[in-house]
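K.L.:
The following block contains a protein sequence and its predicted model.
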Amino acid sequence: MKLNDIDLVTDRRNLRLLLGFVSGKKGPFRIDVEVVNSTVLFSCWTQRAVNYVKGFHGYGHEFEKVSTRHPKAVRDSLTHNRVIRYMFGDVKIIMRYEVDGCTGSDRDIHMAPPTSEVQKTPTGYTVIKCGKLVAPSRIIEIKTGAVGKNLDISKNTEQLWFSQTPFLCAGHYDEAGNFTNITKKNFLKLGKLQRWEDNHQEQLNKLATLLRVIVELAKAAAWKKFALVQSEGALKIFGLANQNDKGLPVDLHSMWE
């Protein structure tokens, strides 16, 4: 695959923020934008590198830990991310998203990992190529909530739709924090993803148009690094003052050659 053929590389979160914008949501956000050759890259931006949690925010992460197991090849990993490629309107997209787990068996857990290949990048990262690719049909999103809380809601279906994640695993806990009911539904086979798409055609068409406008504006501009900022109901584009700051590591530019 040649990355020059891709219009946009992004995270799922950024697409959901922009969908919220075209749907009339007012919350402020910022997305950093970079242009490499003919491809536009969206980067997640947060005001704080560390967030301190105050009060009770549920059992989501702990539930994930006890309800999933790491195969040997990725036993010490902190997070798992995948990419998916598709056409969104007339925009060719590669999208990154985080995965909570997958369906499997004890055989997957105890299978000896294949011989790993270790590479060192010019920017100092260590890349270890190992493990086994999991089929997209096995990917799971995990959600938790108090007993009686409906987790089969549009916001969760939207998240699954962008990555075409088939399964939603929902865990409900009582007042003592004990999980009393756990369900696993295949939203793809049940037609829930298609129904969500059918019910949100207007918003999705607006998003497709917005993405095309952003891509064309970014590629035509003299600047190569920008910030998309939603403020007071308007989406504004600002060129970054320091065009040499951060961005894609130089060694990865070879993927466009």
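P.N.:
Received it, and whenever you're ready, just let me know what you need.
K.L.:
Please count neighbours and contacts with C-alpha atoms only from this point.
P.N.:
Will do.
K.L.:
and the residue lying closest to Ser154 once chain neighbours are set aside, how far is that from Gly20?
P.N.:
Counting by Cα to Cα, 6 or more residues apart in numbering, Ser154 lies nearest to Trp196, which is 7.3 Å off, once chain neighbours are set aside. From Trp196 over to Gly20 the distance is 15 Å, taken as Cα to Cα, to the nearest Å.
K.L.:
Check Val118 too.
P.N.:
Taken as Cα to Cα, the span from Val118 to Gly20 is 40 Å.
K.L.:
Which parts of the stretch 151-257 of the chain are helices?
P.N.:
Using DSSP state H, counting those that start in this stretch, the helices of the stretch 151-257 of the chain run over 154-163, 192-199, 201-220.
K.L.:
Now do the longest one against helix 192-199, angle only.
P.N.:
Angle between the axes of helix 201-220 and helix 192-199 is 80 degrees (criterion: axes from the mean of the first three to the mean of the last three Cα atoms, to 10 degrees).
K.L.:
chain center to helix 201-220: distance?
P.N.:
Relative to its parent chain, helix 201-220 has a centroid offset of 18 Å by Cα atoms, centre = their mean, to the nearest Å.
K.L.:
Report all helices and strands that that helix contacts.
P.N.:
Packed against helix 201-220, as judged by 3 or more Cα pairs under 8 Å, 6 or more residues apart in numbering; DSSP states H and E, are the following elements: helix 12-22, strand 29-36, strand 39-44, strand 91-99.
K.L.:
can you put these in a markdown table and add distance to Thr144 and mean neighbour count?
P.N.:
Listed next are these as a markdown table, based on distance: least, Cα to Cα, whole Å; neighbours: other Cα atoms under 10 Å:
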| stretch | distance to Thr144 | mean neighbour count |
| --- | --- | --- |
| helix 12-22 | 19 | 19 |
| strand 29-36 | 26 | 21 |
| strand 39-44 | 25 | 20 |
| strand 91-99 | 15 | 18 |
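K.L.:
Below is an additional structure, to be compared with the one above:
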Amino acid sequence: MANTKEPSASVGKSIARPGYAAEHDEPNRISDFEVAASYNWLDEKNPTILVPGIPPVWSPPAIAPALKPDYGPQYVDQNTDRNPNSPLDSLILAVQTYQPDFDFPAVDMVSDRRPLRKLYGFVTGETDAFEFGAEMVGNTALFVRMEKQTREELPSTTFHGYRQAFEEQYTKLSASAKGSTSHHRIVRYNFGGFVLLVRSGADVYLQELVKGQTSLEKPDTEDLLSQVNVFETLSLGSRTATPTETKEKQDGRVTVVQGGQMIPHAAVLELTTRSKFAKRPFDIEQKMPDLWISQTPNFIEAYHRSVGYKTYNQPGLQQGKFDDIKVKAIREQLAKWETVNASALGKLATVLGQVIEEVKKAQGPCIVRYTGLGDNLRLSTIEALPSLSEDLKSLFHRKE
């Protein structure tokens, strides 16, 4: 298993959960949204990305197959796993490649979606413990995701659902993206008076939305077949299920392969797989903060049922079949969620400002941590933070 190392930290500043949303010059909503870049990780020994990237296309089979349960290795944070010394390099290189004139010094914060989601949970009273790294480069704050491990092993003796098997059967990967193991998108927008550059993953895209259709209407059969013919029967799910040990890495430098295709953001989706008979039904409201941060406009809910038992080296692991799949356009729902949760988003903007200000004062890298208890974040200084290569940090300094 690959694990992130715990840097030594000194006790620092405490940031209280805001009791109210401070007033900001900008409303508590996202504005001036744009896709800054996208990329795929390629399954190479050395860290290599395809820019722009292309997610798998949604291509459900005509007849739902019985799927075996997931097991084996699975990525938790592929960006850090593939490039642990500089996990933000792939983000910045993708933007630099896709937009050579991008104005990096104009960005106030660079982050993965997860630290922002955790901060939103903090201001709304969630009790999940978390931590992430933070440091200033020029006038830009870099937030760095920190997990206890960057990949995990799903034992075959325990049931873990059918997520990977579902992606393998219901999505197809473009020939131009052969060897891809994940797709990531970087978006730029204004929020709470800050300019944010945010990275997140995308699971799949709808071909009919790329072709200019404005709804989630099902294409006719001939059109669907013509789309599927240009895709190989290689799925994203089958490759993400088998991360390999890559101990012999380069010196942290990411190789950029130009190619792929920039898929319109309006066509991308995230998905979830659930049991049709779960005791706690899935509520998309639980996922809305994530979808709002990445502005993901579509979502798939796929529900499975058991179709009997079959042995896969271990007894009692059931096959599953997905016969209830809902493909939803959620752009209007995101806008409504943003309005309803304006107060919480104002608190998020307040905490973002406080964290950035304290990182500036620290004049060095920090860890932002919440233990899950109490009403305070703890910001502690550390000696070093794996974040971004020195040559790429220079992009955030204005040239005189």
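P.N.:
Thanks, I have the structure now. Remember, predicted model here, so these are calculated numbers, not experimental data.
K.L.:
returning to what we had before: the residue nearest to Ser154 of the first structure contacts Glu158, correct?
P.N.:
Yes: contact criterion Cα atoms under 8 Å: Trp196 of the first structure and Glu158 qualify, at 7.2 Å.
K.L.:
Can you list the buried residues in stretch 251-264 of the second structure?
P.N.:
Neighbour-count burial for stretch 251-264 of the second structure, counted by 16 or more other Cα atoms under 10 Å, picks out Gly252, Arg253, Val254, Thr255, Val256, Val257, Gly260, Gln261, Met262, Ile263.
K.L.:
Please name the nearest non-neighbouring residue to the fourth one.
P.N.:
Read that as Thr255 of the second structure. Using Cα to Cα, 6+ apart, the nearest residue to Thr255 of the second structure is Thr48, at 4.6 Å.
K.L.:
Count the residues that sit near the one you found.
P.N.:
Neighbours of Thr48 of the second structure under the rule other Cα atoms under 10 Å: 21.
K.L.:
Pull the distance from stretch 246-257 of the first structure to the chain's centre.
P.N.:
With Cα atoms, centre = their mean, you get 21 Å for stretch 246-257 of the first structure.
K.L.:
neighbouring contacts of it?
P.N.:
Lys2, Leu3, Asn4, Glu34, Val36, Asn37, Thr121, Pro122, Thr123 (Cα atoms under 8 Å, 6 or more residues apart in numbering).
K.L.:
wait, what's in contact with the residue nearest to the spatial centre of the second structure?
P.N.:
By Cα atoms, centre = their mean, the second structure has its centre lying nearest to Ser200, at 2.8 Å. Applying Cα under 8 Å, 6+ apart to Ser200 of the second structure gives the contacts Asp112, Arg113, His184, Arg185, Ile186, Ser294.
K.L.:
Next: Gly201 of the second structure.
P.N.:
Going by Cα under 8 Å, 6+ apart, the list of residues near Gly201 of the second structure reads Ser182, His183, His184, Arg185.
K.L.:
Considering the contacts of Ser200 of the second structure, which possesses the most neighbours?
P.N.:
Among the contacts of Ser200 of the second structure, the one with the most neighbours (other Cα under 10 Å) is Arg185, at 27 neighbours.
K.L.:
and it, what pairs with it in the first structure?
P.N.:
Matched by TM-score structural alignment, Arg185 of the second structure corresponds to Arg82 in the first structure.
K.L.:
ok, now Lys148 of the second structure?
P.N.:
Under the alignment (TM-score structural alignment), Lys148 of the second structure maps onto Gln47 of the first structure.
K.L.:
From Leu154 of the second structure, how far off is the residue mapped onto Cys130 of the first structure from the second structure?
P.N.:
Aligned against the second structure by TM-score structural alignment, Cys130 of the first structure finds its counterpart in Gly259. Going from Gly259 of the second structure to Leu154 of the second structure by Cα to Cα gives 33 Å.
K.L.:
for Arg369 of the second structure, same thing?
P.N.:
28 Å.
K.L.:
State the helix or strand in which Ser10 of the second structure lies.
P.N.:
If you go by DSSP states H and E, Ser10 of the second structure is part of strand 9-16.
K.L.:
Now that strand: buried residues?
P.N.:
Applying 16+ other Cα under 10 Å to strand 9-16 of the second structure flags Lys13, Ser14, Ile15 as buried.
K.L.:
Beyond that strand, next helix or strand please.
P.N.:
Sequence-wise, the next helix or strand downstream of strand 9-16 of the second structure (DSSP H and E) is strand 31-42.
K.L.:
Which part of the first structure matches that next one?
P.N.:
Under TM-score structural alignment, there's no match for strand 31-42 of the second structure.
K.L.:
buried stuff in that strand?
P.N.:
Val35, Ala36, Ala37, Ser38, Tyr39, Asn40, Trp41, Leu42.
K.L.:
hmm, which two among those are most spread apart?
P.N.:
For the buried residues of strand 31-42 of the second structure, the farthest-apart pair by Cα to Cα is Val35 and Leu42; their separation is 21.0 Å.
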